[in-house]
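S.K.: please find the sequence and the predicted model below.
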Amino acid sequence: MATSFWTVLDIILKKVRIPLRRGIALIQNSGFNIGTFVIPFVIAFFPSRYMMTVLLFDTGNSIMCIRGNYLIAERIIKGKQQQSVRMIFKKIFASIPLLTYLLTLLLSLLQIQIPQLFLNIASIAGNANPLIAMLMIGVLVDFHIEKCAIRLLVKRLLQRFILMGLLAGIVYATFPISLPSRQMLVLCLLAPISTLGPVYALQLGSDRSESANLNSLSIFVSMILLTVLSMCFV
């Protein structure tokens, strides 16, 4: 379903003739900020057993956020002929966060315990992650926005939350899983845009403030939606 969303979004964006704008629009709308926003809501409102669904969702989401969405957007911009399979794999394995994620996932599957001392050291950096992410967004945000830029931000925001709202409705109404699992998936689908979105959009040639402003607006909308839905689901 998540893969289908990006396909639908790209079809919608195909009326944008310039590949650069299509690629940037895709990366601006991609990914879900689960760790900073959804997980605190789940911890605050729901039993701990509900967390498993959120973590499973974030497993695939993290792979796409760390590198997958960027490679898709770059392929749109540069074209298929300039993107060989070898080049794609080279870019995948050049991402230290993705390699770290895959390594820890492999260790978990093999049931290999990471030493507690190493976890304690890593947790120091991990605990600082939300603050650094929000600081980065704050540095990039620019409140001096032209009228045409405001229209574009509203358009991107509507694309994101209308499609995610439709997908959340389909998941909630049709998925053959337990009600708590469906509720957690709905919360995940309405999470803010990943904080990596502005970084990758900047690398692809986006205006430095455009993606950050969109990300900040998505946080505001998502906080309202997550609060209301969490109170309804309790």
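M.R.: Nice, thanks for sending it over.

S.K.: from here on, just use CA atoms for contacts and neighbour counts.
M.R.: Will do.

S.K.: quick check: residue 133 vs residue 198, distance?
M.R.: Using C-alpha to C-alpha, to the nearest Å, we find residue 133 at a distance of 11 Å from residue 198.

S.K.: can you pull out the helices in the protein?
M.R.: Along the chain, the segments classed as helices by DSSP state H run 2-13, 19-29, 39-45, 51-63, 69-78, 85-92, 96-109, 116-140, 147-174, 179-189, 196-204, 208-233.

S.K.: so what's residue 63 closest to, chain neighbours aside?
M.R.: Distance criterion C-alpha to C-alpha, 6 or more residues apart in numbering; nearest residue to residue 63, sequence neighbours excluded, is residue 98 at 6.7 Å.

S.K.: quick check, central residue of this structure?
M.R.: Note on the chain: the residue nearest the mean C-alpha position is residue 31, at 1.8 Å, using C-alpha atoms, centre = their mean.

S.K.: report the contact partners of that residue.
M.R.: Counting by C-alpha atoms under 8 Å, 6 or more residues apart in numbering, residue 31 makes contact with 61, 64, 65, 69, 193, 194, 197.

S.K.: go again using 10 Å as the cut-off
M.R.: Going by C-alpha atoms under 10 Å, 6 or more residues apart in numbering, residue 31 touches 2, 6, 58, 61-66, 68-69, 189, 191-197.

S.K.: can you select the buried ones from those residues in ChimeraX?
M.R.: Here is the ChimeraX command that picks out the buried ones among those, judged by 16 or more other C-alpha atoms under 10 Å:
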select :6,58,61,62,63,64,65,66,68,69,189,191,192,193,194,195,196,197
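
S.K.: any buried residues in stretch 163-179, and which?
M.R.: Taking 16+ other C-alpha under 10 Å as the criterion, stretch 163-179 shows 163, 164, 167, 168, 171, 172 as buried.

S.K.: and for stretch 138-147?
M.R.: For stretch 138-147, burial by neighbour count (16+ other C-alpha under 10 Å) applies to 140, 141.

S.K.: what do you get for stretch 218-231?
M.R.: By neighbour count on 16+ other C-alpha under 10 Å, the buried set for stretch 218-231 is 218, 219, 222, 223, 226, 230.

S.K.: make JSON lines from those and add distance to residue 126 to it.
M.R.: Shown next, in JSON lines, are those (distance: C-alpha to C-alpha, whole Å):
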{"residue": "218", "distance to residue 126": "23"}
{"residue": "219", "distance to residue 126": "21"}
{"residue": "222", "distance to residue 126": "23"}
{"residue": "223", "distance to residue 126": "22"}
{"residue": "226", "distance to residue 126": "23"}
{"residue": "230", "distance to residue 126": "26"}
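
S.K.: another structure for you, compare them:
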Amino acid sequence: MADIIVQSMVLILIVALGYILKKAGLFDKYDYRVLTKLVMYLTLPCVIVTSFSRFEWKNSLFLIPLMGLAVNCLLQLWAYILCRKGSDEDKIFYMLNTPGFSMGTFALPFIQNTLGAQGVVAACMFDAGGTVMPSGASYVCASAILKRRREKEKISIAFAVKRMLSSPPFLAYICMITLKVLQVELPEIVLRFTGKVSDANAFVCMIMIGMMFEIKLPREKLIKVGKLLVSRIILSAVLSLLIITCLPLERELRNALAIVMFSPIAALSLIFTDKMQGDIELAGFANSLSIICSMVIMTVLMVVLKG
């Protein structure tokens, strides 16, 4: 229990370090984009490859991606209920920021340091199914509800598929799942390389989050953000309870999935909010506040489940 608290506190301190260094002027406002590319194209795929290679594959794991897809569809439906009578700005905000989880840049570093390879695989499998929404499907849904096209790029299911197939972590999921099903092992030199690179993932991710972190308190927008975050937390709590008590998987897998439910809003939500000319300040504030909530809840839940 003490080890989990220490591990979580270390990650939180690294986030604080990234924020302090940014405020001190060591990092430019947009330097986090370099670390984002480093995580998406190198450290995170290496975490996925290393964790899958250390894990004994079971066909029952195919249940997890389906669950990830179902959870995100449920959140998308709830988003529609929240905004169905609201303005276009409200529709963009809720439809794009309610579904989706910040898995690679937030949940995985937490789980990687506390639950090990088994927890990482559970989170990866969940993300393999759940990434459909934040990678483009939510954008398609929001555009359909607004009943208009706001940019020249074609909005379709093909667009969502294209977004997913251009994601290195998603491709890493598919490749490693395929190799595990076919019982193909990677060469030792490859695993040593990915293992060494994956060790840097938690540090790079936490520094990046600290650099992106920005808290503003525009009073007129607090109600919208509160409505969104409270909804996500309540739904996550219900889903976590169902996972722990009902899901036919090993305890370690169930614990990891229960913790994953409280991950922050997906970073891609910010990109698509900007793309649809939504309120990027509101989305950024919601994203930052969701990180704080997730840090606290996930740490407490890890202590409780491991106790």
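M.R.: Sure thing, it's come through. In this text, all values refer to a predicted model and were calculated from it rather than measured experimentally.

S.K.: re earlier: hmm, which two among the buried residues of stretch 163-179 of structure 1 are most spread apart?
M.R.: Distances among these were taken as C-alpha to C-alpha; the most separated pair is 163 and 172, at 14.2 Å.

S.K.: neighbour count for residue 133 and residue 198 of structure 1, which is higher?
M.R.: Neighbour count, other C-alpha atoms under 10 Å: between residue 133 of structure 1 and residue 198, residue 198 has more, with 28 against 14.

S.K.: I figured that one hits residue 136, correct?
M.R.: Yes - applying C-alpha atoms under 10 Å, one finds residue 198 of structure 1 in contact with residue 136, separated by 9.2 Å.

S.K.: thinking again about what came up before, residue in structure 2 matching the residue nearest to the centre of structure 1?
M.R.: Superposed on structure 2 with TM-score structural alignment, residue 31 of structure 1 falls opposite residue 100.

S.K.: can you check residue 98 of structure 1 too?
M.R.: Residue 98 of structure 1 maps onto residue 166 in structure 2, with residues paired by TM-score structural alignment.

S.K.: state the distance from its match to residue 120 of structure 2.
M.R.: Separation of residue 166 of structure 2 from residue 120 of structure 2 (C-alpha to C-alpha): 22 Å.

S.K.: who's more crowded, these two?
M.R.: Shown here are residue 166 of structure 2 and residue 120; by other C-alpha under 10 Å, residue 120 has more neighbours (29 against 11).

S.K.: what do we get in structure 1 for the more buried one?
M.R.: Using TM-score structural alignment as the criterion, residue 120 of structure 2 maps onto residue 51 of structure 1.

S.K.: if you skip the residues just before and after it, what's nearest to its match?
M.R.: Leaving aside its chain neighbours, residue 51 of structure 1 sits nearest to residue 42 (6.8 Å; criterion: C-alpha to C-alpha, 6+ apart).

S.K.: counterpart of the one you found in structure 2?
M.R.: Using TM-score structural alignment, the equivalent of residue 42 of structure 1 in structure 2 is residue 111.

S.K.: do I have it right that that match meets residue 51?
M.R.: No - Residue 111 of structure 2 lies out of contact with residue 51 (C-alpha under 10 Å); the separation is 11.4 Å.

S.K.: okay, and the common contacts of the two?
M.R.: Any residue near both residue 111 of structure 2 and residue 51 by C-alpha under 10 Å, 6+ apart counts here, and that gives 117, 118, 119, 120, 121, 122.

S.K.: what is the neighbour count of the nearest residue to the last one once chain neighbours are set aside?
M.R.: Read it as residue 122 of structure 2. Excluding the flanking residues, the one nearest residue 122 of structure 2 by C-alpha to C-alpha, 6+ apart is residue 253, at 5.8 Å. Other residues near residue 253 of structure 2 come to 22 when the count uses other C-alpha under 10 Å.

S.K.: what's the match for residue 253 of structure 2 in structure 1?
M.R.: Taking TM-score structural alignment for the superposition, residue 253 of structure 2 sits opposite residue 181 in structure 1.

S.K.: enumerate every residue touching its match.
M.R.: Residue 181 of structure 1 makes contacts with 49, 50, 51, 52, 53, 54, 171, 172, 175, as judged by C-alpha under 10 Å, 6+ apart.

S.K.: so the second one touches residue 184, yeah?
M.R.: Translated: residue 50 of structure 1. Yes - Residue 50 of structure 1 is within contact range of residue 184, at 7.2 Å (criterion: C-alpha under 10 Å).

S.K.: now the closest residue to residue 113 of structure 2 other than its chain neighbours: how far from residue 50 of structure 2?
M.R.: Closest residue to residue 113 of structure 2 apart from its sequence neighbours, by C-alpha to C-alpha, 6+ apart: residue 7 at 6.9 Å. Between residue 7 of structure 2 and residue 50 of structure 2 the computed distance is 20 Å (C-alpha to C-alpha).

S.K.: same check, this time on residue 247 of structure 2
M.R.: Taking C-alpha to C-alpha, one finds residue 247 of structure 2 at 26 Å from residue 50 of structure 2.
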